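> Take a look and give me a structure for this.
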Amino acid sequence: MKRGSGLAAMAAGLLLLAGCGPEEGKESAVEFAEAACSGWTKAHDALKVAKEAPDGIDGSNTAHDEALAVFQDYEQAVNDAREATSAVELDVEDGAEITAMFDEYYTSWAEGIAPALEAFASSAKEGDEVQVDISEAKLALTSAEPSPLKAPWNHIESQPVINAFDDTAACGDIVNVY
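Predicted structure coming up:
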């Protein structure tokens, strides 16, 4: 028995030296969690601002332009979130797949925003229609985010990444995976 447990301890030590231990990928997982959670939070903050964009009740060109700028900021925040997660080289098993899930999620979100933004950008700039166009754009932009069931957080199985999401302050407002 002693010989077997000695071999097991030696094998475990070799695995740790080879980078196969519990700390493998921890740094990149933390970096990824921070990018994913802060990007998601910034995108949602921008969505809140978009929902509160000027309503165009005065029918002015200024209201249209202000709303357009806010809507474009929202689109940029979603694209920034995608770029932030894509920029991290996630050094864990299934790291490339996890990164791809986030890329797909944010790409889908941005693709939901684009047509609404394009329609609004080319809509009436003055008059009574501005208010209607802003309301329609807000509704379309609000529904652009993919279903929570498609959120990548729900599909992560890598324990170092799950731990990083649980331990990262930026992820405090996001439902973590288990």
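> switch to C-alpha atoms for all contacts and neighbour counts from now on
Noted.
> Contact partners for the residue nearest in space to the middle of the chain?
Centroid check for the chain by Cα atoms, centre = their mean gives Trp40 as the closest residue, at 3.8 Å. Trp40 makes contact with Val78, Ala81 under the criterion Cα atoms under 8 Å, 6 or more residues apart in numbering.
> what's downstream of the host helix or strand of it, the next helix or strand?
In the assignment (DSSP states H and E), Trp40 maps to helix 26-51. Later in the chain than helix 26-51, the nearest helix or strand by DSSP H and E is helix 61-87.
> Grab the nearest non-local neighbour of Asn154.
Val177 (5.6 Å; Cα to Cα, 6 or more residues apart in numbering).
> want to put them side by side, so please do this one too:
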Amino acid sequence: MKKSFISGYKLNEKFQLPQWSVLVISIVIALTTSASIYRLNRWTEQSNYAQVLLVKMAEQLSKINALEWEAIALKKFSSEEQEELTEIREEIEFIFSELKKIDRQNNQLNYIANLYEQYDTAINQEIEFIQANQIEKAIAIDREIVDPIYDYMSEEITTLGEIYLLK
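Purely as a prediction, here's the structure:
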């Protein structure tokens, strides 16, 4: 038999790994698989949580929409309604903070946050006009600014929810 360049091994002999190395390789594969499954489960949980948060956000925005329509219809915005609006705004801020914990770099989420800031500013203007009994101006702001932003924001929230569903 010829000796190979690697001393101690003959060319026609099969190379065999030591038995302990098979065990080590098996453990490494098992750990890698477990880590991958853990990451997938964690992402699925986060994705589901994000979807729930987006549904809650849409619900809170609908509450604001109902409040401002009621204020226009009644031609007043009471302190109770102001308290309710404050609570809704706090809930929306909480939702945004939770969503950013999940997916801080999401451009669409940041875009929705910017839309919300515009919407909130327009709502404040509308309320000021209602409180000043300038109902026609409040209706104009609602029609020209508030409602279009609300509709667009709702579409963006739905789209983002679908994206999280597919992830």
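> where does the TM-score land?
Here the superposed chains carry a TM-score of 0.58, computed using TM-score structural alignment, normalised by the length of structure 2; 143 aligned residues with a Cα RMSD of 4.1 Å.
> quick revisit: alignment lookup: the residue nearest to the centre of structure 1 to structure 2.
Superposed on structure 2 with TM-score structural alignment, Trp40 of structure 1 falls opposite Leu54.
> on average, how far is the helix holding Trp40 of structure 1 from the matching bit in structure 2?
Mean deviation of helix 26-51 of structure 1 relative to structure 2 after superposition (mean Cα distance after the TM-score superposition for structure 1): 2.2 Å.
> residues in contact with the alignment partner in structure 2 of Ala84 of structure 1?
Aligning on TM-score structural alignment places Ala84 of structure 1 opposite Glu98 in structure 2. Listed by Cα under 8 Å, 6+ apart, the contact set of Glu98 of structure 2 reads Leu53.
> Secondary structure element holding Gln16 of structure 2?
Per DSSP H and E: Gln16 of structure 2 is located in neither a helix nor a strand.
> now swap in Glu156 of structure 2 and tell me
Per DSSP H and E: helix 147-166 holds Glu156 of structure 2.
> Now that helix: buried residues?
Of the residues in helix 147-166 of structure 2, Asp147, Ile149, Tyr150, Met153, Ser154, Glu156, Ile157, Leu160, Gly161, Tyr164 count as buried by neighbour count, 16 or more other Cα atoms under 10 Å.
> Find the nearest non-adjacent residue to the third one, please.
Across the structure, with Cα to Cα, 6+ apart as the measure, the residue nearest Tyr150 of structure 2 apart from its sequence neighbours is Tyr119 (6.9 Å).
> And the one you found, how far from Asp151 of structure 2?
10 Å (Cα to Cα, to the nearest Å).
> do Met57 of structure 2 as well
13 Å.
> again, but for Leu23 of structure 2
59 Å.
> what do you get for Leu53 of structure 2?
Leu53 of structure 2 is 18 Å from Asp151 of structure 2, by Cα to Cα.
> Please say which position in structure 2 Gly25 of structure 1 maps to.
So, by TM-score structural alignment, Gly25 of structure 1 is matched to Arg39.
> so who does that match touch?
Here Arg39 of structure 2 is in contact with no residue (Cα under 8 Å, 6+ apart).
> Could you check how far it is from Tyr49 of structure 2?
15 Å.
> try Ala66 of structure 2
Taking Cα to Cα, one finds Ala66 of structure 2 at 26 Å from Tyr49 of structure 2.
> the more surrounded of these two?
Shown here are Ala66 of structure 2 and Tyr49; by other Cα atoms under 10 Å, Tyr49 has more neighbours (16 against 12).
> May I ask which helix or strand encompasses Val28 of structure 2?
helix 19-74.
> What's the match for the residue nearest to Tyr150 of structure 2 in structure 1?
Match for Tyr119 of structure 2 (TM-score structural alignment): Ala116.
> SS state for that match?
helix (DSSP: H, G, I helix; E, B strand; the rest coil).
> thinking it is in contact with Ala140, fair?
Yes. With contact defined as Cα atoms under 8 Å, Ala116 of structure 1 counts as touching Ala140 (5.9 Å).
> wait, which of the buried residues of helix 147-166 of structure 2 is closest to Asn106 of structure 2?
Leu160 (9.6 Å; Cα to Cα).
> From Tyr106 of structure 1, how far off is the alignment partner in structure 1 of that closest one?
Counting by TM-score structural alignment, Leu160 of structure 2 lines up with Ala151 in structure 1. In this view, Ala151 of structure 1 and Tyr106 of structure 1 are 9 Å apart by Cα to Cα.
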